[in-house]
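>>> just coords:
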């Protein structure tokens, strides 16, 4: 009865806490190990099922343990948290993972390959550079405003502003030097973002699923690449609504006693992916409001007319997520809605 049937492992940079149970659900393993000890232990351990909390380095450990003959199941932190009995420590977390893994309805995170993680590194680095570019442009605008120099909104106006500052002899020398330094930094960020955009576009063109997703209105190459990279496995979701809920685009439900209370969207899931879909939806809706939308579904026109802009954008992003799930799971290409037949005039 002392044979271990499953192990919950709480990971960190150098310390690993293990909690294992036997067939009678009795704890038979409670150990804290250093990194090398943990690897040696699982090298000698008979093949078993191991639960790890999904985090930054969990995919590396999952690949390593799988290569040693074990079966690894990664659990999202929010799904393992309810099984922590009391307190917060490594031992309690490892026990909670071991317990959560045994639940028949538990959902697991697929293990990413090194190539998939490299692609995610590409989009994360681009996001970091875009944030730095936005922060720098705001700093340039703020400092320029202190000298009475202002321009319209948009990144395309930053370079003309810097050129105007460089040509202004009335500014103090130290201010012109600092603006020149910020101009050099701005150009460097622009070049780095262009380089990453080129690599991201090459990845998008080489991926068949990403190319199909880009045909959906409001998605585009970057949104399509994010959907492919960040979606764990489309077939794990039972429906498009469940996929949209995983992304945090469905209303928060807090109902009890037969009283239905629907709140704002949950904002669960990946923030970058959700933000990208909402921005894409906003762009499409802006073209519809301007009367430039071609072959637009009638329900989308009604949505723009009767709902506030932000609410309409989130609702459309929810629709995009559902369509994307269908495209990914079915292997089909997005088809534009058929034109509505003209109604005959009453005589």
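That came through, no problem. Computed from a prediction, not measured in an experiment: that's the story for all the values here.
>>> From here on, just use CA atoms for contacts and neighbour counts.
Fine.
>>> So which residues of the stretch 51-200 of the chain form helices?
58-67, 77-80, 90-101, 114-145, 158-166, 173-206 (DSSP state H, counting those that start in this stretch).
>>> ok, and which of the ones you listed has the densest surroundings?
Greatest average neighbour count among those goes to helix 90-101 (a mean of 24), per mean count of other C-alpha atoms under 10 Å.
>>> In addition, the following structure is provided for comparison:
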């Protein structure tokens, strides 16, 4: 049990530091980032709790490097604990109060490698959204002029070339210029996605822990990165069991129990819906392949049996659940995945 707890509320230009010792708040002061870094160097090792936010991983890494026990805590929990109006001082105090709750769950931090992988993934997702939005906009605007074009990105770009070269379609010079710019933007967005895909694949090759996840059924480069980011941190906030990780990601049924009665519900909506949907999409691709042929491994036999009883969608969610648990065991125990073949 730490005698001193430091609650830190991070902002872009100022950092609020609340020091709690001997059941009393010793100080609650504002510092600049440079002053806080100097304080980390000169202060004795203490428990420092940061509210999880955009800069919390960086400062957690710096605090750990200086010998402190640094942890992250949920901003939602801090908000629920805060008693008075939202100010930096009250937030820093609420961080301390939240950390003192019994059996409080801290959030695991990300390493620099994980942060970089996550940045590549998010840039790729943004490029895909930009590409798809441009494509839909171009198709819709041309349809208003009774010009029907294909939905595929590559075919659409080729069709625009034909439209721009057609002198008999009565399109104005200004509209042709605007359409040409949109075509260039779409082409650039398509190239961006390809570059991000290449960055992802090369990054995986540089991360052995991430690379070995590719051996799991339904796990491609994107899901390998997803699982490595979500599970690949042996930190204080890491899940104790694989089922805890599955529940957090949202591939287990929701539970509502009261009065000794246990009620298991459906797979509900959760905050990290993108990760869950990508895992289930990967699992569904496996389901579609397994139903077309005989089972080769014990997992495929289990999956085919589940498909017959509950259908493709339920089987895909169950496989995604198993994927998360398998990945958790591989990353925490340093094991390799090898499918168990059926006896001949």
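Great, that's in hand. Model, not experiment: these values are computed from the prediction.
>>> what TM-score do we get after superposing?
The TM-score (TM-score structural alignment, normalised by the length of structure 2) is 0.84; 337 aligned residues with a C-alpha RMSD of 3.0 Å.
>>> For residue 237 of structure 1, which of the helices of the stretch 51-200 of structure 1 is the nearest?
Ranking the helices of the stretch 51-200 of structure 1 by proximity to residue 237 of structure 1 (C-alpha to C-alpha) places helix 77-80 first, at 15.7 Å.
>>> quick one: stretch 262-270 of structure 2 to chain centroid distance?
Its chain's C-alpha centre and that of stretch 262-270 of structure 2 lie 21 Å apart, by C-alpha atoms, centre = their mean, to the nearest Å.
>>> who's in contact with that stretch?
Stretch 262-270 of structure 2 is touched from outside by 249, 250, 251, 252, 253, 254, 255, 256, 257, with contacts defined as C-alpha atoms under 8 Å, 6 or more residues apart in numbering.
>>> Which one of the helices of the stretch 51-200 of structure 1 lies nearest to residue 259 of structure 1?
Of all those, it is helix 77-80 that lies closest to residue 259 of structure 1, at 25.9 Å by C-alpha to C-alpha.
>>> mean shift between the closest one and structure 2?
Mean deviation of helix 77-80 of structure 1 relative to structure 2 after superposition (mean C-alpha distance after the TM-score superposition for structure 1): 3.6 Å.
>>> ditto for stretch 189-204 of structure 1
Average distance, stretch 189-204 of structure 1 versus aligned residues of structure 2 after superposition (mean C-alpha distance after the TM-score superposition for structure 1): 1.5 Å.
>>> quick one: which of the contacts of stretch 262-270 of structure 2 sit in strands?
255, 256, 257 (DSSP state E).
>>> Go through those residues and name the one nearest residue 282 of structure 2.
residue 255 (25.0 Å).
>>> and that closest one, how many neighbours?
Residue 255 of structure 2: 13 surrounding residues under other C-alpha atoms under 10 Å.
>>> residues in contact with it?
262, 263, 264, 265.
>>> Nearest residue to the middle of structure 1?
Among the residues of structure 1, the one closest to the centroid is residue 270, at 3.1 Å (C-alpha atoms, centre = their mean).
>>> of all the helices of the stretch 51-200 of structure 1, which lies closest to residue 317 of structure 1?
helix 114-145 (19.9 Å).
>>> orientation of the closest one relative to helix 173-206 in degrees?
Angle, helix 114-145 of structure 1 to helix 173-206, by axes from the mean of the first three to the mean of the last three C-alpha atoms, to 10 degrees: 150 degrees.
>>> Which member of the contacts of stretch 262-270 of structure 2 is positioned nearest residue 319 of structure 2?
residue 251 (9.1 Å).
>>> Surely that closest one and residue 323 touch.
No: using C-alpha atoms under 8 Å, residue 251 of structure 2 makes no contact with residue 323, being 9.9 Å away.
>>> Residue 28 of structure 1 pairs with which position in structure 2?
Counting by TM-score structural alignment, residue 28 of structure 1 lines up with residue 26 in structure 2.
>>> quick one: secondary structure of its match?
Following DSSP: H, G, I helix; E, B strand; the rest coil, residue 26 of structure 2 is assigned to strand.
>>> residues contacting it?
When contacts are counted by C-alpha under 8 Å, 6+ apart, residue 26 of structure 2 is found next to 18, 19, 20.
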